[in-house]
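Participant: Provide a 3D model corresponding to the input given below.
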Amino acid sequence: MTQTLNIIGGGMAGSEAAWQAANAGLNVVIHEMRPKVETFAHQTGDLGEMVCSNSFRSDDDEQNAVGLLHWEMRAAGGLIMATADKHKLPAGGALAVDREPFAQSVTAALKSHPNISVSYEEITELPTDGHWIIATGPLTSGNLADAIANETGKDALAFFDAIAPIIYFDSIDMSQAWMQSRYDKGETEEERTAYLNCPMTRDQYEAFIDALLASDKTEFKEGETAGYFDGCLPIEVMAERGRETLRFGPMKPVGLTNANDPENKPYAVVQLRRDNALGTLYNIVGFQTKMKYGAQTDVLRMIPGLQDAQFARLGGIHRNTFLNSPTLLDGQMRLKSKPHLRFAGQITGVEGYVESAAMGLLAARLAVAEITGQELDPVPHTTAMGALVTHITGGADAKTFQPMNVNFGLFPPVEGLKGGRKGRKDRYKAYTDRAKADWTAWLDSQ
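Facilitator: Next up is the predicted model:
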């Protein structure tokens, strides 16, 4: 009799987990509360919907840890990476996708799989039996979050996550803006012009910072404290850390030449990246914000080229809860107090689309092995997958645990290599070569 794996949540982690388990021969039921129960950030009921950026970040699998994670997921037959490749948009060295067709393709692939069914309902309590993966992500429903908190006996850690605005391209003044990827990165002309750039003089930048700091912002409820993930800081928080912070962050002017005024170097540059294949929508890179809607339109229209901007979506901020995984989960990603429940995705304390999907992939393979009675070797901690799961299930300090992107700091060192900046290129290549060999061997052992 074929066993059933239940997955709560149809985001990146849940979608990838369902695909892996179904391809291994299990029956899979995805329990998704959308569109019956809406969230702040989602717009549709599609599986695998992207709610913030449309980028999976760097696709460099030799010098970048997230690019290596892309490689490992592709090697494992991952649905998320295959679909991203199918709907790829020009983005220099990054892997950005056309978000709506991406989610529609993920949904179609899962619904057409003979071993997968989708049940549209909200799960409000922790299941008491069966095999389950909880992949509810940063917007876990209040009822289920309460049930998890009651079971663990601990308050779920929380920080606040922000999303960036999206602008209609035809409302951008191209007599002031120009198309160019930083350092002209890319193999084709389309890739070398993947970003839209809006330049600022020093006076314009200073006025923008003044308006940003003085803007009307979302206030938190009494008793809430705003702990932010550093990789997704609202621009107002960055500005509060120093007037030059944005100019050395998302607004850095390096590697760019203003095609409309090549003799004058911009003091700061706001970049926008294409958000759909048609090129009708662009999102403002790194401009997550907690400004209220009225303030957003006023402040963002101070950016040269965006003075008449029309917004397809304004930015916003939402609460993001996650487990203290080093304390609560075992090395198989199971809840120690209820081992029939596995957790995957952002709720485990990884950050980013790719990391979330990767933990879904891994949780599914661990679940398949357990359900079918296989002896599965531990995931090599020298791989990107292994480094992440080791971090969240015991490698991190539970007292200071915060969401983490994959990075080479999580990998065990390769002996005999130079340290410092000069040796970094060789060191990263050694990490990725070792990881690819070890990941391939682990997959082959199954």
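
Participant: When you work out contacts or count neighbours from here on, use the C-alpha atoms and nothing else.
Facilitator: Noted.

Participant: List the residues that contact the residue positioned nearest the centre of the chain.
Facilitator: When CA atoms, centre = their mean is applied to the chain, the residue found nearest the centroid is residue 352 (2.2 Å). By CA atoms under 8 Å, 6 or more residues apart in numbering, the residues touching residue 352 are 56, 346, 405.

Participant: roughly how far apart are it and residue 231?
Facilitator: Distance of residue 352 to residue 231, computed by CA to CA, to the nearest Å: 9 Å.

Participant: likewise residue 385?
Facilitator: Counting by CA to CA - residue 385 and residue 231 are separated by 20 Å.

Participant: When these two are compared, which one has more neighbours?
Facilitator: Neighbours around residue 385 and residue 231, counted as other CA atoms under 10 Å, are more numerous at residue 385. The numbers are 23 against 13.

Participant: Okay, and that one sits in which element?
Facilitator: helix 384-390 (DSSP states H and E).

Participant: Ok, residue 380 next?
Facilitator: Secondary structure assigned from DSSP H and E places residue 380 in neither a helix nor a strand.

Participant: and for comparison, fold this next one:
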Amino acid sequence: MDKRLHIVGGGMAGSEAAWQAAGLGLDVVIHEMRPAVGTFAHRTGDLAEMVCSNSFRSDDHEQNAVGLLHWEMRQAGGLIMDMADRHRLPAGGALAVDRDAFARAVTERLRAHPKITVEGSEITHLPQDGHWIFATGPLTSGALAEAIRAETGADSLAFFDAIAPIVHFDSIDMSRAWMQSRYDKGATEEERTAYINCPMDRDQYEAFVDALLSAEKTEFKQGETAAYFDGCLPIEVMAERGRETLRHGPMKPVGLTNPHQPQVKAHAVVQLRRDNALGTLYNIVGFQTKMKYGAQTDVFRMIPGLQDARFARLGGIHRNTFLNAPTLLDAHLRLRSRPNIRFAGQITGVEGYVESAAMGLLAGRLAAAEIRGTALPPVPPTTATGALVTHITGGADARTFQPMNVNFGLFPPVDLKGGRRNRPARYKAYTDRAKADWRAWLTPVSEPA
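Facilitator: Next comes the predicted model:
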């Protein structure tokens, strides 16, 4: 019997699954169709390429659920977190990375591993035999998506995801914009100036919203309806929900002071975050869009400071697919109808780079334990990883299942003296409990056989 573990897809989840399984002594084959077969969003053939934001979000592991997930992955020797730390960019309290250097480093580490082979091949079916993890992500190829639908007897659910534009720094007018992290967050001056801010007064904001609403948008195919993940809404869709929505979302003006006009409070502020180590590229935070390219340049150049902006990449929209995991996957991420096959990453219904990588980490460890014939206890639902997998494999209502970021609402409640209103104490209790339970869970498979 083939004892190798085959992983389809070399994104965040597939890369992490391969690293974990190989570290536990398995021979691993990564099947990655890029660059021979491209996708709408990818630019290279590198593994773990970041196609949307360059941020892994908050790194606070005591007050934030995604920061706790970072901590759990680091404790498990996670490759994604290790490479993110090595290629970190200043971003206040967030973990942002130089996306190209990060992906190259992940690729080099995996290709150099003696137990990992990377094959440039497209898998278009669900194999009957062997041990497989499918981590093909939201841009699963058409042929494979059809094979999954044929096996499950139901259409994969779908939503639409958008990516934000990236601007060349030297085209930003710094006589109108300024560098500052919101509330001056960050331990160093470099971190506190990781963001560029572009202020708007009321008239500029109102004109900008009008332009967003009237701009030409991408049309969907006949019979295709748009369902967006709330955490990655196109900027114009947010504007359609009310003229003040953006001022309370990505364009909120709080925690910022314009040094050019310190006595004037901006009505709204557009933030850009550093996108590479050189500081030559900045992405517009929260500005995912489905506007057509010509409209994007016209509308975004209305932003003070970006009137002469040159774009390294414009935004776009693409269709994402994910499984109805509560009905199709068991608690070990196995396909109920084909237990030799696991799924990991965004295709399971988690949302975000970190969550995808965490499901890859879990799938790799679960597969390694199964192939080695060892019993691995369930991941405690009190941990960030366990809360996520519990949610997608049974905790969520299958009738309304949608992609989910990790959050403390997925955790079993804590019994906290003083009631639930003391949020900092409650979050600290969540993380303390999670850390103890995660350490205990890691122990059985911490060393190869």
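
Participant: Just the TM-score for the two chains, thanks.
Facilitator: The TM-score (TM-score structural alignment, normalised by the length of the first structure) is 0.99; 445 aligned residues with a CA RMSD of 0.9 Å.

Participant: so residue 115 of the first structure makes contact with residue 20?
Facilitator: No. Here residue 115 of the first structure does not reach residue 20: they are 10.8 Å apart, not a contact under CA atoms under 8 Å.

Participant: Tell me which of those two has more neighbours.
Facilitator: Between residue 115 of the first structure and residue 20, residue 20 has the larger neighbour count (other CA under 10 Å), namely 23 against 20.

Participant: separation between the aligned partner of the more buried one in the second structure and residue 372 of the second structure?
Facilitator: Matched across to the second structure, residue 20 of the first structure falls on residue 20, judged by TM-score structural alignment. Residue 20 of the second structure sits 14 Å away from residue 372 of the second structure, going by CA to CA.

Participant: now residue 363 of the second structure
Facilitator: To residue 372 of the second structure, residue 363 of the second structure is 14 Å away according to CA to CA.

Participant: More neighbours: those two, which one.
Facilitator: Higher neighbour count among residue 363 of the second structure and residue 372: residue 363, with 30 against 15, using other CA under 10 Å.

Participant: After superposing, tell me the mean distance of the helix or strand hosting that one to the first structure.
Facilitator: Using DSSP H and E, residue 363 of the second structure falls within helix 353-372. For helix 353-372 of the second structure, the mean deviation from the first structure after alignment is 0.3 Å (mean CA distance after the TM-score superposition for the first structure).

Participant: Buried residues, that helix. List them.
Facilitator: Using 16 or more other CA atoms under 10 Å as the test for burial, helix 353-372 of the second structure gives 353-369, 371.

Participant: any idea how far that helix is from the chain center?
Facilitator: Distance, stretch centre to chain centre, for helix 353-372 of the second structure: 16 Å (CA atoms, centre = their mean, to the nearest Å).

Participant: Give the other helices and strands that it contacts.
Facilitator: Contact here means 3 or more CA pairs under 8 Å, 6 or more residues apart in numbering; DSSP states H and E; on that basis helix 353-372 of the second structure packs against helix 12-23, helix 65-75, strand 131-134, helix 384-390.

Participant: re the thing from before, just the ones in strands from the contacts of residue 352 of the first structure, please.
Facilitator: Judged by DSSP state E, the contacts of residue 352 of the first structure include residue 56 as members of strands.

Participant: Now render the contacts of residue 352 of the first structure as TSV, adding distance to residue 338 of the first structure.
Facilitator: Below are the contacts of residue 352 of the first structure laid out as TSV (distance: CA to CA, whole Å):
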residue	distance to residue 338 of the first structure
56	33
346	19
405	27
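
Participant: Top of the contacts of residue 352 of the first structure by number of neighbours, please.
Facilitator: Busiest of these [other CA under 10 Å] is residue 346, holding 30 neighbours.

Participant: so what's that one up against?
Facilitator: Residues in contact with residue 346 of the first structure (CA under 8 Å, 6+ apart) are 13, 135-138, 322, 352, 355-356.

Participant: and what of residue 280 of the first structure?
Facilitator: Listed by CA under 8 Å, 6+ apart, the contact set of residue 280 of the first structure reads 168-170, 274.

Participant: Mark which of these are buried, thanks.
Facilitator: Buried by 16+ other CA under 10 Å: 168-169, 274, out of the contacts of residue 280 of the first structure.

Participant: which one of these sits closest to residue 418 of the first structure?
Facilitator: Nearest to residue 418 of the first structure, judged by CA to CA, of these is residue 274 at 38.7 Å.

Participant: Please pull up the equivalent of that closest one in the second structure.
Facilitator: The alignment partner of residue 274 of the first structure in the second structure, by TM-score structural alignment, is residue 274.

Participant: And the residue nearest to that match when sequence neighbours are not counted, how far from residue 76 of the second structure?
Facilitator: Take residue 274 of the second structure and drop its neighbours on the chain: the residue closest to it by CA to CA, 6 or more residues apart in numbering is residue 282, 4.4 Å away. Remark: distance between residue 282 of the second structure and residue 76 of the second structure (CA to CA) = 32 Å.
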